[in-house]
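Chemist: next come a sequence and a model predicted from it.
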Amino acid sequence: MANLKVMIPLSTRAGVIKFAPVIKAMQADQVNFEPVIVVASQKYQQLHAVLNYFGLKPDFELNVDPVNERGKLDELSRLLHNLQTVVNAAQPDIMLTLGDTIVTLAASLSAFYCHLPVAHIEAGLRTFDKHEPFPDEMHRQLTDALTDLYFAPTEAAKENLLFEHQEETQIVVTGNPIVDVVQDEYDPKYASALLAGLPDHCRIILLTMGRIENTGLPMERVLRTMRDIVETNPDVELICPLPLDSQSFSLAEQLLANHQRIHLMPLMTLGDFINTAARSYLILTDSAGTVEEATVFHRPVLLLRQNTERPEALFAQTTKIVGTDPTSIQQAMFDLLNDKHLYRTMVSESADIFGDGHAAERIVAELKKRFIK
């Protein structure tokens, strides 16, 4: 029996984190699986740091010029060309994609033209607004149009796919593998120099921002607002990890520097981030992945976006959309810092909104059942 050669394109730090338990499960079953890891990203340092964290090594690395130099259309064209070369060299049996990046779309198109089946993790997520988030929403819709096997993280995602007339027999609800990772990384005995240096009984606010549409003025508004909130709430400590080599870090240095209760720092390791988030009072983020992570350790989230493809968190009242408008952020923060009943409402007792920690094994088992004879 030949093993199944699965091509896995990676392009973001979050994508590596979510793919890691799936790749590990395949590597543990070498009789049946041969994962082929392809890295295609401009953020090589960030991506390789998390690959090293999980002990993963790429089989291929694509050379793609930064998008700000050439633009999305040229980036897509170059990705298609380079992925075609990798497909010819690796001769995979299936393309396994995840999420909504331009690399996800390019990999799905490449597989389609090469007559390879496509399996899509996080299939069925929708805002139903093709311009928000841009261009992610159309990347995921187009990828699902090319997909043969849908790994939907939730029942709501499955319903979206059925609404779009996808075959129910090709949809498997698995949960999201980010939950697998959070459960593995969470340490109830975790300690760090950062947390040890904070006052007893302080309330930690964790702030993360990374989306392109929030760079510049939107981030400036958020940072100024958060500084005001820290200054008017003496028991609040703000922790803000950002990429050290980014313009965002430089902006944050200007606006958040020289404050005893504001802790600006480079991106944390995954374990440090998850365990710090788990000990936070609440989280402000523009990351959908962080929304999912926060449900596992029951922390309220204020989402710095206009909408979300994870409405389950809104229905469960664990997440509130505030965008980047200072007034909306200030009001939501005031409510959560002063209204104990509201805070308890957002601290969901359900940790399985986005899965039970067994998504990776379900994904690998389904691939084995369908493609390995």
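Modeler: Yep, it's here. Being a predicted model, the structure only gives us computed values, none of them experimental.

Chemist: going forward, measure contacts and count neighbours with C-alpha atoms only.
Modeler: Will do.

Chemist: helices or strands up against the helix or strand in which Ser250 is found?
Modeler: Using DSSP states H and E, the element containing Ser250 is helix 247-256. Counting by 3 or more Cα pairs under 8 Å, 6 or more residues apart in numbering; DSSP states H and E, the packing neighbours recorded for helix 247-256 are helix 217-232, strand 262-266.

Chemist: may I see the buried residues of that helix?
Modeler: Applying a neighbour-count criterion of 16 or more other Cα atoms under 10 Å, the buried positions in helix 247-256 are 248-249, 251-252, 256.

Chemist: quick one: it to strand 262-266, angle?
Modeler: For helix 247-256 against strand 262-266, the angle by axes from the mean of the first three to the mean of the last three Cα atoms, to 10 degrees is 160 degrees.

Chemist: so where do the helices sit in the stretch 1-150 of the chain?
Modeler: Taking DSSP state H, counting those that start in this stretch, the helices of the stretch 1-150 of the chain run over residues 13-27, 44-54, 67-70, 72-90, 102-113, 136-146.

Chemist: check it against this one:
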Amino acid sequence: MKKVLFVFGTRPEAIKMAPLIKEFNNNPDKFKCTICLTAQHRQMLDQVMNFFSITPDYDLNLMQPNQTLFDITSKGLKALEQVFEEVQPDLVFVQGDTTTAFIGGLAGFYKKVPVAHLEAGLRSGNKLSPFPEEGNRIMIGHLASLHLAPTILAKQNLAAEGITKDVHIVGNTVIDALFLGLDIIKENEEPYKEYFKGIDFSKKVILVTGHRRESFGIPFENICNAIKEIAAAFGDEVEIVYPVHMNPSVQATVGSILKGIRNVHLIEPLDYPYLIWLMNNSHLVLTDSGGIQEEAPSLGKPVLVMRDVTERTEGIDAGTAKLVGTDLDTIVRETTRLMTDNHYYSSMAQAVNPYGDGQTSKKIAELL
């Protein structure tokens, strides 16, 4: 039996680890799982853990007001030393590019425990952008023994750095989590229907998410004005739902341009299950979020990416998403095309999602 330690501490890590933990727990004769939370983020992490019914064995509870990277790294690494000594794992799993993932990989290296890196090989090409994530990705890549790459491009990125041993293309567990989450929701959809009762789902629903700092200023105003034009152009045919990020700059711009428009619903940020329920019941998605670019195509929802560049070029190449930037006319034109051209809509909705088919966790379990 292989003793496997899972180390994570943020909401995105929890979402992507959850289906893998479930799969390993379904094979108790092969794997003994131990879950260690750093709680680099607290509230958002706990929401996901509760939704997926996962209970940690260790909770380091690192989150503190105004904590720095130095704080998280030093306190977390020292706390993990004791966890490793008690668990004596055969393998440690880390996910993505957080500081938690980095210290989990470093602790594994110090203890000479093989490190499995979930979602390996993502690269922007600039060590300082995103910061510190790109640096974390690179360092974890060179510490890890098992590289679980989501796509061919990720594998090629690793090869460019000389990492070619034990690299496996398995897809992304975010798709596994999406399907697992929707299965849980189907057991009782009433809370979700009640929460969104103010939205008319007999109309075409457009889900909007937008909050990236890189767009602040004129570009973000363009995005909001494009949404305003789309709302006016389609009137009673469309409902636009925008969970607005709590960042004051986002709140101010969105409020000044979109508040009071009858078919634009500005709502509070959504917990993970409410977001995927809404996504599943939408017609299309306008977003600058990386995760949604991966998830929405698995539900047959075309995605318009409101950024000038994206690290997730595989979706653009596959035709599941289209890069529209922050130009008002381009956003309106491409949204209009998806709303009125059924053939164009179908070509995006039916394109194969390059990020996986929901079987990534099983592939990893079989690999081990």
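Modeler: Okay, I see it. Since the model is a prediction, treat every value here as computed from it, not as a measurement.

Chemist: quick check: TM-score for this pair?
Modeler: TM-score of the superposed chains, computed with TM-score structural alignment, normalised by the length of structure 2, equals 0.84; 361 aligned residues with a Cα RMSD of 3.1 Å.

Chemist: just to revisit the earlier point, nearest to Phe33 of structure 1, of the helices of the stretch 1-150 of structure 1?
Modeler: helix 13-27 (5.5 Å; Cα to Cα).

Chemist: one step back: a markdown table for the helices and strands packed on helix 247-256 of structure 1, including mean neighbour count and distance to Asn307 of structure 1?
Modeler: Conversion of these to a markdown table gives the following (neighbours: other Cα atoms under 10 Å; distance: least, Cα to Cα, whole Å):
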| stretch | mean neighbour count | distance to Asn307 of structure 1 |
| --- | --- | --- |
| helix 217-232 | 17 | 15 |
| strand 262-266 | 17 | 27 |
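
Chemist: which one of the ones you listed lies closest to Thr285 of structure 1?
Modeler: Evaluated over those, closeness to Thr285 of structure 1 peaks at helix 217-232, with 10.4 Å, by Cα to Cα.

Chemist: map Asp180 of structure 1 onto structure 2.
Modeler: By TM-score structural alignment, Asp180 of structure 1 lines up with Asp176 in structure 2.

Chemist: which residue packs closest to that match, ignoring adjacent ones?
Modeler: Here the nearest residue to Asp176 of structure 2 in space, its sequence neighbours aside, is Gly358; by Cα to Cα, 6 or more residues apart in numbering that works out to 4.1 Å.

Chemist: map that neighbour onto structure 1.
Modeler: Under the alignment (TM-score structural alignment), Gly358 of structure 2 maps onto Gly357.

Chemist: so where does the most centrally placed residue in structure 1 fall, helix or strand?
Modeler: Most central residue of structure 1, judged by C-alpha distance to the mean C-alpha position with Cα atoms, centre = their mean, is Gly289 at 3.4 Å. Taking DSSP H and E as the criterion, Gly289 of structure 1 maps to helix 288-296.

Chemist: picking that back up, which SS state does the match of Gly358 of structure 2 fall under?
Modeler: Per DSSP: H, G, I helix; E, B strand; the rest coil, the local secondary structure of Gly357 of structure 1 is coil.

Chemist: which residues does it contact?
Modeler: Residues near Gly357 of structure 1 by Cα atoms under 8 Å, 6 or more residues apart in numbering: 175-177, 179-181, 183.

Chemist: need the buried residues of helix 247-256 of structure 1 in CSV with distance to Asp272 of structure 1, can you?
Modeler: Compiled in CSV, the buried residues of helix 247-256 of structure 1 are given as follows (distance: Cα to Cα, whole Å):
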residue, distance to Asp272 of structure 1
Ser248, 21
Phe249, 19
Leu251, 24
Ala252, 21
Leu256, 21
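
Chemist: mean neighbour count, the helices of the stretch 1-150 of structure 1: which tops it?
Modeler: Neighbour counts (mean count of other Cα atoms under 10 Å) averaged over each of the helices of the stretch 1-150 of structure 1 peak at helix 102-113, with a mean of 23.

Chemist: that older thread, how near is the residue nearest to Asp176 of structure 2 to Val174 of structure 2?
Modeler: Gly358 of structure 2 sits 8 Å away from Val174 of structure 2 when distances are taken as Cα to Cα, to the nearest Å.

Chemist: what does Gly290 of structure 2 give?
Modeler: 11 Å.

Chemist: and what of Thr336 of structure 2?
Modeler: Distance of Thr336 of structure 2 to Val174 of structure 2, given as Cα to Cα: 29 Å.
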